[in-house]
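Trainee: Fold the following and give me the result.
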Amino acid sequence: MMVVSGYIQLNFWEYSAAIAHKYGVKAYASLDESRVKDKKARELRSSTEAYRGRAMNAWNAGMDGICLFNYRDMGNTILKEIGEREILEKLDKFYFTSVRGEGEIAWGGIPHQEFINIPTLNPGHPLSIKPGENSKIFLPVGEDFSHSARDGIYPGIKMYIEYEAPSNINTKAITVKLNGNIMRVDFINERTLEYNVPGSYVKQGMNEVEISVEGSISSPCIISDLYVLIKYSE
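Mentor: Model prediction:
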């Protein structure tokens, strides 16, 4: 059995599953806690919904099982949920561009940043988009909406982008596309852009979010986080 990740994740789960299966070995995803430093970001990544999303991504990638390291909340329902994708299917979830960021190990560990092949977006490792430029962010979503659709269940989907921009910026200066579909912002404050997402815009597997900033603004737009909420409950 090969258990991968821990506090540092270098590759997508699909890569690890393929390597293990090539040599006839079972691959397990270790969903250790996130150690990003921003309090809000860390709390979101520690939520039950976040663990569900992480587990669903691992199952969708072909992993054979799930591990939890140093997990102490023995009364949490996720211990009864993450072991089977059929149980997870119609439960609320968070999906993040990056759960761990660049990762952090006690006493520093060994240099590993140059070997990371997955997104690391989080408030401690933000993305700067200059005026007149755009950037693509990849977001894995393990959800198979066809299963719930067969039962007439269509979850609500919201996408959140945490950002910093010049105080006088017009929201029209920031264009967001999800898998090529232009998004209309439904709520905005000084830190968060919120979008209601049609189910047809999201696909199972890797999704692409493209963010463009008009050249008319005075300074770069800083993207510090990006995540999606899939909500089945009322």
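Trainee: For the rest of this, base every contact and every neighbour count on C-alpha atoms.
Mentor: Noted.
Trainee: The strand ranked longest in the chain packs against which elements?
Mentor: Longest strand of the chain, by residue count under DSSP state E: strand 221-231. On a contact count with 3 or more Cα pairs under 8 Å, 6 or more residues apart in numbering; DSSP states H and E, strand 221-231 meets strand 93-96, strand 127-129, strand 156-164.
Trainee: by how many degrees do the last one and strand 221-231 diverge?
Mentor: Counting by axes from the mean of the first three to the mean of the last three Cα atoms, to 10 degrees, strand 156-164 lies at 160 degrees to strand 221-231.
Trainee: So what touches strand 156-164?
Mentor: 190-199, 221-232 (Cα atoms under 8 Å, 6 or more residues apart in numbering).
Trainee: Buried only: go through these for me.
Mentor: With burial judged by 16 or more other Cα atoms under 10 Å, the buried subset of the contacts of strand 156-164 is 192-197, 221-232.
Trainee: all strands for this protein, in order.
Mentor: With DSSP E as the criterion, the chain has strands spanning 2-5, 27-30, 65-67, 93-96, 127-129, 134-141, 156-164, 174-178, 181-182, 187-188, 192-196, 205-213, 221-231.
Trainee: what's the most buried one of those strands?
Mentor: strand 93-96 (a mean of 25; mean count of other Cα atoms under 10 Å).
Trainee: for that strand, packing partners?
Mentor: helix 48-60, strand 134-141, strand 221-231.
Trainee: Need the residues that contact that strand.
Mentor: By Cα under 8 Å, 6+ apart, strand 93-96 touches 48-54, 139-141, 226-231.
Trainee: Of all the helices and strands packed on strand 93-96, which one comes closest to residue 165?
Mentor: Closest approach to residue 165 among the helices and strands packed on strand 93-96 (Cα to Cα): strand 221-231, 4.7 Å.
Trainee: got the angle between the closest one and strand 174-178?
Mentor: Using the same axes, to 10 degrees: strand 221-231 against strand 174-178 is 40 degrees.
Trainee: circling back to that earlier point, reformat the helices and strands packed on strand 93-96 as TSV; add distance to residue 11.
Mentor: Formatted as TSV, the helices and strands packed on strand 93-96 follow (distance: least, Cα to Cα, whole Å):
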stretch	distance to residue 11
helix 48-60	12
strand 134-141	12
strand 221-231	19
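Trainee: Please generate a structure for the following sequence too, so the two can be compared:
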Amino acid sequence: MKKKLKILRMIVSLSFLFGIAVCCNNSRISSLEKYRELRSEKLNEPRSVIHNNDGCDALYFPIDKEYSAQNFLDIRTSNLIGTGVKTISYCTIASGFGNFTHRTEVGDVLLKHGYEFGINEETRNITSEMIDNGTDPLQVHVEFARENGFEIFWSNRMNDTHDASHRKDKPYFLWSKFKENNPQYLFGDIGERLPNGRWSSVDFTHQEIRNLCIKFYEEVCNNYNVDGVELDFLRHFELFETVGRGGVASKEQRDMLTDMVYQIRKVTEEAGMKRGNPILVLTRIPTSVEYAKKAGIDIERWIEEGLVDIVVGSCYFRLDYWENFAKLGNNKDVKMYAGLSESRVKEEHPLLKRQQNSVYRARAAAAWEAGLDGIYSFNEYDTRSKYLSQIGNPEILKTTNNLYFVTYRDYTADRYLAGGNDYFNTPRLSPTPGNQRSFVDTPLNFNIELGNESYDANVSILLYAEGIKSEDLVVKINDTFATFKNATAEGLFIFEVDQKTIQPGINRLFIDKKGVKSNHQKLKDAAVFFCREKNDPEMKGLINTLNIRY
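Mentor: I've put the predicted structure just below:
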């Protein structure tokens, strides 16, 4: 094994030299002023949808499938051709910190297999096979992008903590040599439970961590012909040990992180000038400015000082409305994007599933209506999903079946910051235990974000509840009563709505219960459905239940 690692390191070194030669063939940009002018032009090119597939396609390659670049791409990438996706942001894992599936001399090359640790035993890590073939997952995606008209970004998870399950007596395959050799930089001791973070996070208070992170970006920008780089702070949002232990970030800590982002921006400018191709900087952060600041990120300052080009909001939870998030970019040379991650809501009604095309379309329609500049798709492994060809065009979304929810992702914001849930401006309602609402608290009022739904449609309000009778429910939207139509044995209550009462943007949903109220009476979910295509196969069950006629 040691001999193989030595050979791989030699291959990596030779590949770097080759990569530098390739990356520097374009004409050099002579001045920083000209470079920034070209970068601004590049930023303003249309890129309605950015796609990040999570990057573990190399890590979990089918164990019985022969490796080839094409077989690798066919898992999650090839089907992006012909969709609305303009930009691929490819993640080379970084779980944990500095653990990569691209060729690196600064970080660690991730070569271990999950099956060696009893994880995903039907898959294998093909990184070493790719390096043996003179390439790696990032390089294959760079070449794919160039050949097929995509932009290509490199995505780095700033502090991914999937390795927190590591124990001395039960090692985890994503545990890195760096963390093993440098425990002084971690939030805590192995297995230690922290109130607002994980023990395996690296602490950016340490200059050594920040310097190393800058070098990660410098190495990629100099050796891969990327159009942009991503600073993914939401995998995971753990920056400083003091915050993980229940405190808040100090101004000094925010300044540390701002300086690191400044240095990364500088690295992209130097590499982009040499190559003759500007490199954009994308960052993924929470939608609440104050929440982010308490954890260590001063996004307003980053935008004001021109350190980032694209800001993506939301991941496990969304704290603020899209229209407020969009305003951060007003009159600034920055683009604001809605982050659409996969839903992990539990115990959903079978007819009210969030993980379907009609819901992604609805989420995108609401984001476009709020004034955002684009959509960022995260953790979508099935690139054949129909919605990827639709969410980049608001005009298409006016004509489709769209299913909106009060809440799409329902994790707690306390996970990363003490008192984090106090920063929720958006409502929290889902069937997940802990996010249901008691009718004792009625009347219940929720704001629900909608897109431009002016095209003719049958409009229904859908409530998922238990312990109540339909005749006891009072439902209004924008102060107009909805009419009860039907109910199912599983607790789905259906109300008709006059489409004229619906407005683009934020709508007010009012739900009350007549008579005696008890804690056993629960509202689990609320949605608004716009039906235009009765023969939609994905929505057939719901449409039949609604008994919509044309």
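Trainee: okay, now residue 283 of structure 2: neighbour count?
Mentor: Residues within reach of residue 283 of structure 2, counting by other Cα atoms under 10 Å, total 21.
Trainee: ok, now how distant is it from residue 339 of structure 2?
Mentor: 11 Å (Cα to Cα, to the nearest Å).
Trainee: Mutual contacts of those two, please.
Mentor: residue 312.
Trainee: Surely residue 90 of structure 2 is in a helix?
Mentor: No - Residue 90 of structure 2: not assigned to a helix; according to DSSP: H, G, I helix; E, B strand; the rest coil it is strand.
Trainee: What is the burial count for it?
Mentor: Neighbours of residue 90 of structure 2 (other Cα under 10 Å): 24.
Trainee: my guess is it contacts residue 142, does it?
Mentor: No - if you go by Cα atoms under 8 Å, residue 90 of structure 2 and residue 142 don't touch, sitting 9.1 Å apart.
Trainee: Now do the shared contacts for the two.
Mentor: With Cα under 8 Å, 6+ apart, residue 90 of structure 2 and residue 142 have common neighbours residue 152.
Trainee: now for residue 114 of structure 1: what does it line up with in structure 2?
Mentor: By TM-score structural alignment, residue 114 of structure 1 lines up with residue 422 in structure 2.
Trainee: likewise residue 101 of structure 1?
Mentor: Per TM-score structural alignment, residue 101 of structure 1 is aligned with residue 410.
Trainee: tell me the contacts of its match?
Mentor: Counting by Cα under 8 Å, 6+ apart, the residues that residue 410 of structure 2 touches are 316-317, 344-345, 428-430, 432, 435.
Trainee: Give me the buried subset of these.
Mentor: By 16+ other Cα under 10 Å, those give 316-317, 345, 428-430, 432, 435 as buried.
Trainee: which non-adjacent residue is nearest residue 169 of structure 1?
Mentor: residue 217 (6.8 Å; Cα to Cα, 6 or more residues apart in numbering).
Trainee: ok, the aligned partner of the one you found in structure 2 to residue 412 of structure 2 distance?
Mentor: Taking TM-score structural alignment, the alignment pairs residue 217 of structure 1 with residue 516 from structure 2. As defined by Cα to Cα, residue 516 of structure 2 lies at a distance of 31 Å from residue 412 of structure 2.
Trainee: Those two: who's more crowded?
Mentor: Between residue 516 of structure 2 and residue 412, counted using other Cα under 10 Å, the more crowded position is residue 412 (17 against 8).
Trainee: hang on, that one packs against residue 422?
Mentor: No - using Cα under 8 Å, residue 412 of structure 2 makes no contact with residue 422, being 10.3 Å away.
Trainee: so what does the longest helix along structure 2 touch, helix or strand wise?
Mentor: Ranked by number of residues, the top helix in structure 2 under DSSP state H is helix 251-275. Contacts defined by 3+ Cα pairs under 8 Å, 6+ apart place helix 251-275 of structure 2 against helix 32-43, helix 207-223, strand 280-285.
Trainee: okay if I get these as a markdown table plus distance to residue 504 of structure 2?
Mentor: Formatted as a markdown table, these follow (distance: least, Cα to Cα, whole Å):
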| stretch | distance to residue 504 of structure 2 |
| --- | --- |
| helix 32-43 | 28 |
| helix 207-223 | 41 |
| strand 280-285 | 26 |
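Trainee: most tightly surrounded among those?
Mentor: Of those, strand 280-285 is the most buried (mean count of other Cα under 10 Å), at a mean of 23.
Trainee: Onto which residues of structure 1 does whatever helix or strand comes next after it map?
Mentor: Next in sequence after strand 280-285 of structure 2, counting helices and strands by DSSP states H and E, comes helix 289-295. On structure 1, no counterpart of helix 289-295 of structure 2 exists by TM-score structural alignment.
Trainee: swap in stretch 147-167 of structure 2?
Mentor: By TM-score structural alignment, stretch 147-167 of structure 2 lines up with nothing in structure 1.
Trainee: can you check stretch 212-219 of structure 2 too?
Mentor: So stretch 212-219 of structure 2 is aligned with nothing, judged by TM-score structural alignment.
Trainee: Please apply the same query to stretch 366-376 of structure 2.
Mentor: The aligned range for stretch 366-376 of structure 2 is 57-67, by TM-score structural alignment.
Trainee: who touches residue 504 of structure 2 in this structure?
Mentor: By Cα under 8 Å, 6+ apart, the neighbours of residue 504 of structure 2 are 369, 449-453.
Trainee: Spatially, which two of the residues you listed are the most separated?
Mentor: Once Cα to Cα is applied, those give 449 and 453 as the farthest pair, at 11.3 Å.
Trainee: number of nearby residues for the nearest residue to residue 59 of structure 1 once chain neighbours are set aside?
Mentor: Leaving out its chain neighbours, the residue that sits closest to residue 59 of structure 1 by Cα to Cα, 6+ apart is residue 85, at 6.7 Å. Neighbours of residue 85 of structure 1 under the rule other Cα under 10 Å: 18.
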